[in-house]
Structures are given as C-alpha cells and as structure tokens.
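Engineer: A predicted structure for the sequence below; I have some questions about it.
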Amino acid sequence: MAEAPADLDPVSMFSLLGDETRLAVLQALYDETRGRGTGRGAVAYSTLREAVGEPDSGRFNYHLTQLTGHFVEKLRGGYALRAPGREVVRVLRAGTLTQSPRVDPVGTGRVCPRCGGQVRLSYANEHVFVHCADCVGLLEFDYVPDGTLLAVSFPPAGANARDPSTLLAPATLGYERRLQTMTDGLCPDCGGVATPSVRRCECHRQTGSTTCDRCHTGFEALVELSCETCERRRVAPPAFAFTHRDPVREALSAANADGDAWRRYVTVVDWPTRVRRADGGTPEVVYAPPDDREVVVAADGSVRREAPSPPDELGAHLSE
C-alpha cells in the first residue's frame, strides 16, 4: 500500500488548485474513471494529456506533478484521482462555489399550513425558499422572503437541472434526509459526530397572524443538530427531524401524511404543540396528532409515543 500523503493546510490546498490546467486534469481523470466503480482505474499519461488538451508536454507534466500526492495518485498503469480530487470535481459540478442562479417566485400548487393560501417557491443564495402569498409564514428574518414557511439549502446545479415549479419535492426531501442522518449521529457533510438539542424560545409570543417578536418564528421550540467537527448546524421543527423513527412515522401514517416530504413537513407543523419540562429539567416537545396518542421528542433526541397528558398537566410548560 502506498504511503499516505501528508496533510495540507488550507492555503496550500487552494494554492494547488489555482490553475485551469490543474482543474482540467482533475475533471479529465474523473470523467475517464467514472465508469470504473470506485474510480481506482488508472489513466495512462498520454490518454490524460489528450483529454486535457494541453499541447505543451512540459507544462502539462509540471501541473500533473503538483497535483500528485494529495489530489492525484500515480499507479503502475497511470494516474487516478484520490478522494480529495473527486470531491473537488463534485463541488465544481454542484455549482456550490461557482454558480449563483436565481428563480423568481413560482406557484407550487400547494396550500399554506397556516392560512390555506397559495404556496410559492423562489431560489437565491443557494437556498430554496418556500413562502405563502397571503400570510407572514413561519420565519421572519431579513434574509428570507415575506411569508417564508421553509428555507433550505440546495445546490445550484440541482436548481438549474429542474423546472422551478418542481423544486419543492427534491428540496424538502433533501432537507429531511440530511436531518435524519444528523439525528442518527452522523454529519452528512464531513462524517463527524452530530448531536441533537432542543432550543426553546423562553418568551414565545405569537398570534395566529404573526410570528414571535423575540425569535421571529412560529415555533416555540426547534431541534438543533450540530456537528462537533465541521460545526455544521441545522434546525428544524422537532418532529420533522425524526420522520424516519417509528413513533413519528406511525403518527404520520395514521394521518395519511406519509407521502412526500413536503406533506410530512406541513403535517407536523400543523399538529398542536407544547413544550414541557422532563425529569431532570430538560425540555421536551409534545405533539398531539389526531390519533389521540402524543409524540414526544426529548432533548437527547429520543422519540416516543404516550397517552395524552391529564388536563392538569397541560399547563406544565417551561415558563412556569
């Protein structure tokens, strides 16, 4: 087995990529080996140079040598991409660092879970924004459109590849899957350890037509999923982060809402919700779906179903 290359500091890493010939080498290797399983097949020097289209052999050899070690591996039969090289190509093709498409609001054919109004979708800053045309929505921040119900990251290439009116389903599904991976303890971005916590607005106040003037959302509590390595953070209505767990899945099925991810989202958002103090003082979020068994999401990420609380316990909120 070849000796692993030394780690690169970030400045050196970006320096190595700062030439169009080097990026062309990575993309050519990716294309030439894409059909060979894991991409471990070697590409002959002459084949690679022809694919890149560099007529100057000295220049080509210099740039290939600079990449070899961290991004490219020299094998007996030629050259192959290492994992960092493949990741660079994927990032480039996803458009995350290079593309900035915008989509003006389009109709989705869905209705708002708050007011029954028409739901629209727009795209900007690598995010899909789902918003209502008739109410304030669930999120009121400077960086989201008025009436926003959901804002999720989505790669530019994915947005460019689809009719804007069809973006709702893949964007919501991608958001749901990333949440599920993190609730299971794995960061989908770096492979680090992800941990859950319940974040509660201590002075939550809202009416049916406004969001809270303190947290600027329509949620008294949100689950926060944080990676200990890359510090990726995602927040969501607690039950929506656990739609793959049996207690939530059972309640969604009983509500005939186990179809697409958007339907699951609006269903859990519409369930009556309260926050109470569990044994030990940690917060837990209690949902009351229509099948008369509550769904409880605890601060440690555990989820369970239980019989409805007696009336005298319904006021046992954290604010007391």
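Structural biologist: Perfect, thanks for sending it. Numbering: from 1, shown residues only.

Engineer: From here on, just use CA atoms for contacts and neighbour counts.
Structural biologist: OK.

Engineer: ok, so what distance separates residue 199 from residue 88?
Structural biologist: Computed as CA to CA, to the nearest Å, the residue 199 to residue 88 distance reads 35 Å.

Engineer: meant to ask about residue 203
Structural biologist: From residue 203 over to residue 88 the distance is 45 Å, taken as CA to CA.

Engineer: So for those two, which sits in the more crowded spot?
Structural biologist: A direct count of neighbours by other CA atoms under 10 Å for residue 203 and residue 88 places residue 88 higher, at 16 against 13.

Engineer: by contact count, what packs against the helix or strand harbouring the more buried one?
Structural biologist: Element membership for residue 88 (DSSP states H and E) is helix 83-94. Helices and strands touching helix 83-94, by 3 or more CA pairs under 8 Å, 6 or more residues apart in numbering; DSSP states H and E, are helix 20-33, helix 156-160.

Engineer: who's in contact with that helix?
Structural biologist: Residues outside helix 83-94 that contact it (CA atoms under 8 Å, 6 or more residues apart in numbering): 26, 27, 30, 70, 71, 72, 97, 98, 155, 156, 157, 158.

Engineer: who are the neighbours in contact with the first one?
Structural biologist: Residues in contact with residue 26, defined by CA under 8 Å, 6+ apart, are 71, 72, 81, 85, 86, 88, 89.

Engineer: out of these, who has the most neighbours?
Structural biologist: Greatest neighbour count in those, by other CA under 10 Å, goes to residue 81: 30 neighbours.

Engineer: Could you report the separation of the residue nearest to that one when sequence neighbours are not counted from residue 14?
Structural biologist: Spatial nearest neighbour of residue 81, chain neighbours left out: residue 72 (4.6 Å); criterion: CA to CA, 6 or more residues apart in numbering. Taking CA to CA as the measure, residue 72 falls 15 Å from residue 14.

Engineer: Of all the helix elements in the protein, which one is longest?
Structural biologist: helix 168-183 (DSSP state H).

Engineer: so what does it touch, helix or strand wise?
Structural biologist: Checked by 3+ CA pairs under 8 Å, 6+ apart, helix 168-183 has strand 127-132, strand 148-153, strand 194-200, strand 221-227, helix 261-270 packed alongside it.

Engineer: Put this next to the previous one:
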Amino acid sequence: MHGVDATEVFERVSHPTRVEILDALASAQRDAPADPWLAYTELREAVGIRDNGNLNYHLDQLGDLVVKEDAGYRLSRVGMGLVGTASSGVLDTDWTWGPVDVPGECRQCGDPLQLRYEDGVLWLTCDTDGHEHGLWVPPSLLEAHPEDTLVERIAFLENRWGELTRRGICSECQGNVDGELTRLEDGGHHFLGHCDRCGSQHGLPVGLFLVGHPDVQRFYYEHDVDVRSTPYWTLDFCRPGAETVVSTDPLRVRVDVTHDGDTLSLTLDRAGDVVATDRS
C-alpha cells in the first residue's frame, strides 16, 4: 500500500471506544449534514464516557480522522472515507442476500440467471457449480436502493468498471492501471490490467472493456438504449470469445456491436486502444 502506513491506520480504529466515536460523528453527519458538529459534551454523552482524560486520549489516537474546531468535532474527509467503507458492508463476509431472478441466460448452459450475495461477493449464477461469475457490488447497494432499480444500477457499476479500466483507472483505489489484451486458454481474448498501487487485477471481456467507449454509447443512444445501465451479460458483444482476431502480428482484435440490424465494428490493438471503427 503506497503513501500510507496501513498498520497505523488499523491501529487507530482497533479500540471499541474509537469506533464508537467515529460512529457517533457519522450519526451526526447523517442527521444534520449541514451542521455535523458535536460539542465535546455531546460527543462524550453519545459515546458514554465520563472521564474527560479517557475521551481525550482516544480523540488524540484518532488523529486526522476527526476534525476539531470551535464548533466541536466532526469526521474529516479521511474519516468519512473509512466509515463509508465500513458502512458499505464489504467487510461483513457473513452477510447474505438473494437469490433474485435477473434478465439473461447462462453463457455456458443457457439456463436462467440469478444474483446471490454470499462470501463477500455478488454472484451472477444459474445455480450450477462452476458457472458463477463474481460481481464487485457492495451490500449497501443491494440494501439501500429500490428493488425495481437494482439490476440497472448493478449493471451501471459493472459497466463503469470497464470504463474506468479502459481509461487506466483502478476501480478499487483509483491508482493507475496498466494492461493489454491477453489470450485465454480457449483462444479468446480479454483485457488484463494490473494496479501497482493496491495490487488489484482487472480482467474483463473485451466487450465489457468497450461498453463505455463514446462510439458504443453513441451507437446505442441512436437506438434509444442507455447501454450504461444495460446488464453487460445480456449483450452479445460482451460475451467472452465474441471478438474476432484480425491479425496476430501486430495483434488486432475486432468487436462487432449489433442492434436492430445495425453494426458498429471496433478494432483494438494489444494495448486496448481503438485503432479503427466501421459502421455497416
């Protein structure tokens, strides 16, 4: 982990009293976002500490996770980020959700698909072992958003992952992602990127890598479709192996995006850059 001592950060929040302080300040932020400050006595009462020295010690240990001014105490931007990560539910590997039926069919067997959250992952599955695919969607989205909007919002997050990766941005830490088109064992290709800041690997189908490309978005917009919120697993051009190898030296891979008899073809080089487009 670059730019921060991870051990120091974890030690700051290792004591339950400090967690209670952060939680109290987070509650104040939720209840009154325009005035999130808690006076010292309010914070002491919220945490249930009578000894000023004890409270002062833990406030000092939290350091720049908390801001102190004349108005009192509030979470800093860093503190909010830490609380936000915990609130997202990604640290609770015991949390489960689903299964919920979703559009599309399994690319391996053709059976209907479901979404199910367990073991810290949202699984897209037909309920056959070995056919599942993990989506990086936090429990907070599944809990906080209306049920009738979940699929399109899950799709938006996944499609955004492809867009960020194509632009060289890590979806986990916003570090720099370097990668290239890589050949799979079955002969197809996917884009494999690596973030040297947090170590995340970004391997995704070539089609998903292109969902956010301006030409692809424009193509679907002309057909009255918002591809940004369309589940990528329902799009034929996002199917692993749907791409065509035009040449191997240099590597050129073509992706054909088709809708209502209209086709947009995009050709990529090894680095994943679109080097040619064609409309037919």
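Structural biologist: It's in. The structure presented is a predicted model; accordingly, all values stated were derived computationally and were not measured.

Engineer: quick one: TM-score?
Structural biologist: Scored against TM-score structural alignment, normalised by the length of the second structure, the superposed chains reach a TM-score of 0.80; 271 aligned residues with a CA RMSD of 3.2 Å.

Engineer: ok, back up a step: and of the contacts of helix 83-94 of the first structure, the nearest to residue 56 of the first structure?
Structural biologist: residue 26 (17.6 Å; CA to CA).

Engineer: circling back: what's the most distant pair in the contacts of helix 83-94 of the first structure?
Structural biologist: 70 and 158 (28.3 Å).

Engineer: Of the two, give the one with the bigger neighbour count.
Structural biologist: Neighbour tally, residue 70 of the first structure and residue 158, criterion other CA under 10 Å: the higher count belongs to residue 70, 19 against 15.

Engineer: And residue 49 of the second structure, what's its match in the first structure?
Structural biologist: In the first structure, the residue matched to residue 49 of the second structure (TM-score structural alignment) is residue 54.

Engineer: Chain neighbours aside, what residue packs nearest to its match?
Structural biologist: Using CA to CA, 6+ apart, the nearest residue to residue 54 of the first structure is residue 60, at 6.2 Å.

Engineer: Check whether that neighbour sits in a helix, strand or coil.
Structural biologist: Classification of residue 60 of the first structure using DSSP: H, G, I helix; E, B strand; the rest coil returns helix.

Engineer: shouldn't it be in contact with residue 53?
Structural biologist: No: assessed by CA atoms under 8 Å, residue 60 of the first structure is found out of contact with residue 53, at 9.3 Å.

Engineer: Roughly how far does the equivalent of residue 261 of the first structure over in the second structure sit from residue 61 of the second structure?
Structural biologist: Counting by TM-score structural alignment, residue 261 of the first structure lines up with residue 230 in the second structure. Counting by CA to CA, the gap from residue 230 of the second structure to residue 61 of the second structure is 46 Å.

Engineer: next one: residue 176 of the second structure
Structural biologist: 32 Å.

Engineer: repeat for residue 45 of the second structure
Structural biologist: Noted for residue 45 of the second structure: a distance of 19 Å to residue 61 of the second structure, by CA to CA.

Engineer: So between the two, which is more surrounded?
Structural biologist: Each of residue 45 of the second structure and residue 61 has its neighbours counted (other CA under 10 Å); residue 61 has more, 16 against 12.

Engineer: got the buried residues for whichever strand or helix holds that one?
Structural biologist: For residue 61 of the second structure, the host element (DSSP H and E) is helix 52-62. Using 16 or more other CA atoms under 10 Å as the test for burial, helix 52-62 of the second structure gives 55, 58, 59, 61, 62.

Engineer: which residues of the second structure does the helix holding residue 88 of the first structure align to?
Structural biologist: Using TM-score structural alignment, helix 83-94 of the first structure pairs with 77-88 in the second structure.

Engineer: Work out the gap between that stretch and the centre of the chain.
Structural biologist: How far stretch 77-88 of the second structure lies from its chain's middle: 15 Å, per CA atoms, centre = their mean, to the nearest Å.

Engineer: again with stretch 290-308 of the first structure
Structural biologist: Using CA atoms, centre = their mean, the distance from the centre of stretch 290-308 of the first structure to the centre of the chain it belongs to is 25 Å.

Engineer: do stretch 247-265 of the first structure as well
Structural biologist: 20 Å.

Engineer: Please enumerate residues in contact with that stretch?
Structural biologist: Residues contacting stretch 247-265 of the first structure (CA under 8 Å, 6+ apart): 168-169, 172-173, 176, 239-240, 242-243, 267, 289-291, 295, 303-305.

Engineer: Let's see that with 7 Å instead.
Structural biologist: Stretch 247-265 of the first structure has contacts (CA atoms under 7 Å, 6 or more residues apart in numbering) with 169, 172-173, 176, 239-240, 242-243, 267, 289, 291, 295, 303-305.

Engineer: Which one of these is nearest to residue 149 of the first structure?
Structural biologist: Nearest to residue 149 of the first structure among these is residue 172, at 11.5 Å by CA to CA.
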